[in-house]
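coords below, sequence missing:
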């Protein structure tokens, strides 16, 4: 997936051309996914790109083209949940801070609420927008325990030093951690989003139940476990033990001289890079 742009290729399905049972099932599955994520993506225009947070309906707000940075005041938080199409840039700091970078008439539509210890980033209900300015929510955190994506927004972070981090991707958004140091890392993908990381994490646990990919061959780990029950692929780096399980067509590729424990049922495979 493209990590450098918010543009999303539209998914088109025409009921007129659905002549087989498989096509009908595909349309039904697509509708369920869109309903679950609350996201409807429209074709990009020359002026920007469209997305509707609550599906069909609602007035479309066109971005003004005037970019603003809007600070948000929030209670303390140590986890982040992204719902919708906003990109999120995370920076570890000595304090928590949130700011929205967007068109000046789009920024007020973006919600940043803390529920428990989780910062939830989304949009006001029945909101459809077409932006002219790339929409980014910048988040400073003192510590981070979890990242969740249920939409199409991407998450990036350059330098993180953490004790434990849980990542859950149930949409099409991607997570990229360019320099991670952690004792424990748990990643679960049930959508089409990808997870990419570099650095080191002593214990790593990965589970793929969709078509998303794990790209962690530059993230050194001692004890690594990978479970794939779908078509997603994983590349990892293990120096101690690697436990791999594939049910389906997914592949596990690994680097390092780890002791391998593997189980494969289907057309998938487990092999060294």
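Yes, it's here. Since the structure is predicted, the reported quantities are computational estimates derived from the model, not experimental observations.

Going by C-alpha atoms from here, please, whenever you check contacts or count neighbours.
Will do.

Could you pull up the residues touching residue 247?
228, 229, 230, 264, 265, 266, 268 (Cα atoms under 8 Å, 6 or more residues apart in numbering).

And for residue 119, nearest residue in space, chain neighbours not counted?
Counting by Cα to Cα, 6 or more residues apart in numbering, residue 80 is the residue found nearest to residue 119 once chain neighbours are left out, at 4.7 Å.

Same question for residue 134.
That would be residue 102: by Cα to Cα, 6+ apart, it lies 6.3 Å from residue 134.

Hmm, residue 136 and that neighbour touching each other?
Yes - in this structure, residue 102 is within contact of residue 136 by Cα atoms under 8 Å, at 6.7 Å.

what's the helix or strand for the residue nearest to residue 119?
Using DSSP states H and E, residue 80 sits in strand 79-82.

rewinding a little: do you know how far the residue nearest to residue 134 is from residue 71?
Per Cα to Cα, to the nearest Å, residue 102 is found 11 Å from residue 71.

Second structure for comparison follows:
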């Protein structure tokens, strides 16, 4: 009897899992609407879908979501312990006519984790610390003025940075390029383990570790340069 019950339970779970896996994605209906949400305060954002994300500092925590009317309800925006997570349920998916656009504002947000093909536009950043981590294919464009910048790229999207960071730490592990010539830094630590190229502008101290095939290009004439190269990539000075 126990064996029969176990087999029945296994089959029911299998059917449930198959239904979730085979569930058809919602197709965008072409009827675009805007919805405004007011979440609790957040200082970090994690996105797990293919929406385009636009951020600028503001006096309140606010989300403006522009998407097709049958897709809007599928996009979850939950805050837990200061982290805003943008996602869809595991058993749901959608195919949009045009990628949803999400505009965020917050007085204290300083971390972004991008895990999809959507782009990130983050401008007007002025803070002590700022972090961007990318594992997807979407591009990133950001203008900022910070004391410390941490950038981790594990995706294929290109990253463009402008402004000033007193200290910058750039880690590249994949094929995306990092263009930071328009970001002036006093000191910068660069670790390149991928095939993408990195361009930096450093005025005081540059430390470079190259383990992959991507090149590191630098300008700014830093008097202190430390390099460890075990890959095929090169450290190249630009005029």
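Structure's in. What do you need? Values in this document were obtained by computation on a predicted structure and should not be read as measured data.

In the second structure, what range does the strand holding residue 80 of the first structure match?
Alignment note (TM-score structural alignment): strand 79-82 of the first structure is matched to residues 44-47 of the second structure.

returning to what we had before: narrow the contacts of residue 247 of the first structure to just the buried residues.
228, 229, 230, 264, 268 (16 or more other Cα atoms under 10 Å).

Would you check that the second one makes contact with residue 248?
Yes - using Cα under 8 Å, residue 229 of the first structure and residue 248 qualify as a contacting pair, with a distance of 5.7 Å.

Without its sequence neighbours, what residue ends up closest to the residue nearest the centre of the second structure?
By Cα atoms, centre = their mean, the second structure has its centre lying nearest to residue 114, at 2.4 Å. Nearest non-adjacent residue to residue 114 of the second structure, counting by Cα to Cα, 6+ apart: residue 134, 4.8 Å away.

What's the one you found aligned with over in the first structure?
Using TM-score structural alignment, residue 134 of the second structure lines up with residue 169 in the first structure.

Against residue 238 of the first structure, how distant is its match?
For residue 169 of the first structure, the distance to residue 238 of the first structure - Cα to Cα - is 23 Å.

same check, this time on residue 211 of the first structure
Using Cα to Cα, residue 211 of the first structure is found at 23 Å from residue 238 of the first structure.

Neighbour count for those two, which is higher?
Per other Cα atoms under 10 Å, whichever of residue 211 of the first structure and residue 238 has more neighbours is residue 238, with 27 against 20.

what does that one align to in the second structure?
That one, residue 238 of the first structure, aligns with residue 202 by TM-score structural alignment.

so who does that match touch?
Residue 202 of the second structure neighbours (Cα under 8 Å, 6+ apart): 184, 185, 186, 187, 188, 218, 219, 220, 221, 222.

Looking at those, which is nearest residue 7 of the second structure?
Lowest distance from residue 7 of the second structure to these (Cα to Cα) belongs to residue 188, with 59.3 Å.

Look up the closest residue to the closest one, ignoring the ones flanking it.
Per Cα to Cα, 6+ apart, closest to residue 188 of the second structure is residue 168, 4.6 Å.

follow-up on the earlier one: more neighbours, residue 102 and residue 71 of the first structure?
residue 102 (26 against 13).

Kindly indicate whether the more buried one is helix, strand or coil.
strand (DSSP: H, G, I helix; E, B strand; the rest coil).

Aligned to it, what sits in the second structure?
By TM-score structural alignment, residue 102 of the first structure lines up with residue 67.

I'd assumed residue 100 was in contact with that match.
Yes - the pair residue 67 of the second structure / residue 100 is scored as a contact, 4.6 Å apart, by Cα under 8 Å.
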